[in-house]
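Student: need a structure here:
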Amino acid sequence: MPRHRPTAKYLVGSGKVEELRDLVKAEQVDLVIFNHILTPSQERNLERVFECRVIDRTGLILDIFAQRARTHEGKLQVELAQLEHMSTRLVRGWTHLERQKGGIGLRGPGETQLETDRRLLRIRLRQIKARLEKVRSQREQARRGRKRADIPSVSLVGYTNAGKSTLFNSVTESDVFAADQLFATLDPTLRRLELDDLGPIVLADTVGFIRHLPHKLVEAFRATLEESSNSDLLLHVIDAHEPERMAQIEQVMVVLDEIGAQDLPILEVYNKLDLLEGVDPQIQRDADGKPQRVWLSAREGQGLDLLKQAIAELLGDDLFVGTLRLPQRFARLRAQFFELGAVQKEDHDEEGVSLLAVRLPRVELNRLVSREGMQPSEFIEQHTLQ
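Tutor: Below you'll find the predicted structure:
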């Protein structure tokens, strides 16, 4: 319930509070949800008046996240956000932490119960942050490994319930949990995908965004969101059938800015084409001819080839066009260039060395050559970058 001028005590005016109090009693309501951020004191004041539990937008999102978390990492991230949120609202005994610690000898000299609970909360926060930092380090190590192997990383981002997981499953032929509900995905899922015109990429499905995403959640899910901010390309999945899609697009860009991903290359993917009339799967291009957006239906499998084509074009924008010198001992490497369809012409010098005129994405050239334990510069006769 929005209000243009929030009051310090209740957020809403006293008249509205009385009206809601009567409604709560008449309908025997046991939970009131405000689609707004409440201060801890406002929550307590409203609970005293309504005589039931009151939560704000942040509390609701945290509750939904808690229900959706399935992996150990996801549960840790949700717990971190919940504890950060709870730390400003701790006004009475927090007995579940006592049970975790055994309940004996917890209180220091002169400590009140509230002080003990706050100390236990700080300890738990440190434990969770340490574990998540380890997860973050492991993810960073994996990303460095992919970079060394010259495997591009592509992440799906977008407003919650835009169809990211359905698209992920359709493109990679996976079975990641997908449902018509908010925040069905909390944990990043990575799959290797082979593109005909490019080679292997790693595709990541990540947590969905939402309007006024609480900052505590962004911080708690930093390890997950960094999968997007370290990608070579972002696929911004948009619900083409959603009337509020422009506002959702704007909100996604706000979150991308917050996690430092605002300058990454972005391909807009307008999903749920099957719910529209008169729109066919297609690639729309910018003034330079580069793919800008793709229209498709993940559920019906329409336009998936166009999406793969657009990804390959954008990631292969830095093409290698030139001649490679391949001595006879690299016959296997020579055959791989032919298998890729990258060879435009072949000559031989007086020593029998193969001179291959090739055209292929630089990332693919690096991948093939690195398998031989070599660097591209050791084979290049002449080249042009496009």
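Student: use CA for all of it now, contacts and neighbours both
Tutor: Fine.
Student: go ahead and confirm D175 touches N169.
Tutor: Yes: D175 lies in contact with N169 (C-alpha atoms under 8 Å); the separation is 5.7 Å.
Student: comparing those two, which residue is more hemmed in?
Tutor: Under the criterion of other C-alpha atoms under 10 Å, the comparison of D175 against N169 puts N169 first, with 18 against 11.
Student: just the element for the more buried one, please.
Tutor: Using DSSP states H and E, N169 maps to helix 164-172.
Student: which SS class is L156?
Tutor: Following DSSP: H, G, I helix; E, B strand; the rest coil, the label given to L156 is strand.
Student: return the set of buried residues in the helix or strand containing V218.
Tutor: Here V218, judged by DSSP H and E, is contained in helix 215-220. Neighbour-count burial for helix 215-220, counted by 16 or more other C-alpha atoms under 10 Å, picks out 216-220.
Student: now flag whichever of these is closest to E268.
Tutor: Nearest to E268 out of the buried residues of helix 215-220 is V218 (C-alpha to C-alpha; 22.3 Å).
Student: so how far is A310 from that closest one?
Tutor: V218 sits 30 Å away from A310, taking C-alpha to C-alpha, to the nearest Å as the criterion.
Student: and L60, by the same measure?
Tutor: L60 is 38 Å from A310, by C-alpha to C-alpha.
Student: among those two, which residue is more densely surrounded?
Tutor: Between L60 and A310, counted using other C-alpha under 10 Å, A310 has the larger neighbour count: 21 against 15.
Student: test my guess that that one contacts P291.
Tutor: Yes: the pair A310 / P291 is scored as a contact, 5.7 Å apart, by C-alpha under 8 Å.
Student: circling back: so which elements touch the helix holding N169?
Tutor: Other elements packing on helix 164-172 under the criterion 3 or more C-alpha pairs under 8 Å, 6 or more residues apart in numbering; DSSP states H and E are strand 153-158, strand 189-195, strand 199-205.
Student: I have a second one here; can you model it like the first so I can compare?
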Amino acid sequence: MGLLDDKKRVNELEQERAVLVGLITPTQNEAKAREYLDELAFLADTAGAVTEKRFLQRCEAPNSTSFVGKGKLAEIASYVHEHEVGLVIFDDDLTPKQMAHIEKETGVKVLDRTTLILDIFARRAQTANAKMQVELAQYQYLLPRLTGMWTHLERQRGGIGMRGPGEEQIETDRRIVKTKISLLKQKLAAWDKQKVIQRKNRGKLTRIALVGYTNVGKSTLMNVLSKSDVFAENKLFATLDTTVRKVVIQNLPFLLTDTVGFIRKLPTHLVESFKTTLDEVRDADVLVHVVDISHPQFEEQIEVVNKTLQEVCDAGNKEMIMVFNKIDQFSYVPKDADDLTPRQRENIPLDELKSTWMARMGDNCVFISAKKRENIDELKHLLYNKAKAIHMQRFPYNDFLYNTYDDLDDPQAE
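Tutor: Predicted structure coming up:
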């Protein structure tokens, strides 16, 4: 035990210590701001940072120079110096001007939400394609910020026509970044063409895609249904690469795709870069929307995913199955009969939530625990019926199911 404790202490020392900063505004109340900071803390933990303290400030809008007010920034700087914290993370995007000013006042590294997510994606990317997608997003995020990053190298302004080396360096770096962006786009376009050919070679097999908020259990469910070993972890964005497996239920084959999870305030550059993942969603016949029923704000997460699917994937009209996962982690706190305050999510029994969502979705709704394998047979039955209906539309005169799919992996009969 002593050796394990020593290793744990070493790991804790290696982790960066961070403070989180968020705003309470007319469009974002305190409850919402605290919830966003909870998610930011999870992002920080995924990136390897330990959250020491959270700072919230109520204001009409972010300060154009310091994001928060001068007094709050001084409070943050004082805490950072006193407790030897090396990282300040803001829940919203910062301008180069804001970042430079905050770094000057605090004397430590400053990140915004987008930078943190990009760092996590860079850590998680395993394949060459995923690494290229992340690198493209990083350069696209960096390009408009080069001017602010080079202000510390500018000389005093001279006479007419005199430009400091900082400005020349900005132009040089801008050309380099633009060239890299162009090359990465060319490589990704070539890779996309290969993926299009691969999708065509899959024939007319029914395609079902798992979609959902990050860390809701998509990869775990993928492993259960396909008997594979897709990496799954209780971290945000545990998997970035699109994974496609052939699943066979009662001798009926279909393709099951695991996609990258969505998140609130997902950087636009990442959405654009991960076009191939979104293509898998566009090409799917059925979407399986996996939801973490144990999360207090699961309904808002559903809205985030649906909005993202509609805006960037044009997949809002596809047939969808709602799979409420993690029923084994669902907690219910009975409400006092004399309590007149509005009911919260934790005061609603699971049975009531089931009846509510099943009334909305009809048969396209199931409650499971992928980790505990609860109600998996019910989900398989639902997937089988969907795949069978699509198969019979495509092969109305075929009385065999999968003998023509020899080019795929051997079926794993259930």
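Student: matching residues in structure 2 for the helix holding N169 of structure 1?
Tutor: Using TM-score structural alignment, helix 164-172 of structure 1 lines up with residues 218-226 of structure 2.
Student: now stretch 216-230 of structure 1
Tutor: On structure 2, the counterpart of stretch 216-230 of structure 1 by TM-score structural alignment is residues 269-283.
Student: straight-line length of the matching stretch, end to end?
Tutor: 22 Å.
Student: likewise stretch 317-332 of structure 1?
Tutor: Using C-alpha to C-alpha, the end-to-end distance of stretch 317-332 of structure 1 comes out at 26 Å.
Student: quick check: buried residues in that stretch?
Tutor: Neighbour counts over stretch 317-332 of structure 1 (16+ other C-alpha under 10 Å) mark 317, 319-326 as buried.
Student: again with stretch 291-299 of structure 2
Tutor: Along stretch 291-299 of structure 2, these residues count as buried under the neighbour rule (16+ other C-alpha under 10 Å): 291-295, 298.
Student: which residues sit against that stretch?
Tutor: Applying C-alpha atoms under 8 Å, 6 or more residues apart in numbering, the contact partners of stretch 291-299 of structure 2 are 212-213, 216-217, 301-302, 322-327, 329-331, 345-346.
Student: out of those residues, which end up buried?
Tutor: In terms of neighbour count (16+ other C-alpha under 10 Å), the buried residues within those are 212-213, 216-217, 301-302, 322-327, 331, 345-346.
Student: if we only consider the residues you listed, which is nearest to R174 of structure 2?
Tutor: Ranked by distance to R174 of structure 2 (C-alpha to C-alpha), those are led by Y213 at 34.7 Å.
Student: list the contacts of that closest one.
Tutor: Here Y213 of structure 2 is in contact with 261-263, 290-291, 301-302, 304-305 (criterion: C-alpha under 8 Å, 6+ apart).
Student: sort out for me which of those residues are in helices.
Tutor: The helices, defined by DSSP state H, take in 301-302, 304-305 from the contacts of Y213 of structure 2.
Student: distance to S64 of structure 2 added to those residues, as TSV?
Tutor: TSV is the format used below for those (distance: C-alpha to C-alpha, whole Å):
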residue	distance to S64 of structure 2
Q301	30
I302	33
V304	28
V305	31
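Student: name the SS class of N234 of structure 2, please.
Tutor: coil.
Student: separation between the nearest residue to it once chain neighbours are set aside and H295 of structure 2?
Tutor: Counting by C-alpha to C-alpha, 6 or more residues apart in numbering, N234 of structure 2 lies nearest to N215, which is 6.5 Å off, once chain neighbours are set aside. Going from N215 of structure 2 to H295 of structure 2 by C-alpha to C-alpha gives 10 Å.
Student: also R58 of structure 2?
Tutor: Using C-alpha to C-alpha, R58 of structure 2 is found at 26 Å from H295 of structure 2.
Student: quick one on the thing from earlier: now render the buried residues of stretch 291-299 of structure 2 as a markdown table, adding distance to I176 of structure 2.
Tutor: Converted to a markdown table, the buried residues of stretch 291-299 of structure 2 look like this (distance: C-alpha to C-alpha, whole Å):
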| residue | distance to I176 of structure 2 |
| --- | --- |
| V291 | 42 |
| D292 | 43 |
| I293 | 46 |
| S294 | 47 |
| H295 | 44 |
| F298 | 43 |
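Student: and of these, the nearest to V19 of structure 2?
Tutor: H295 (23.8 Å).
Student: tell me the counterpart of the closest one in structure 1.
Tutor: In structure 1, H295 of structure 2 lines up with E242, judged by TM-score structural alignment.
Student: just D377 of structure 2 next, same as before
Tutor: Match for D377 of structure 2 (TM-score structural alignment): D305.
Student: in a helix, that's where that match is, yeah?
Tutor: Yes: in this structure, D305 of structure 1 lies within a helix as judged by three-state DSSP.
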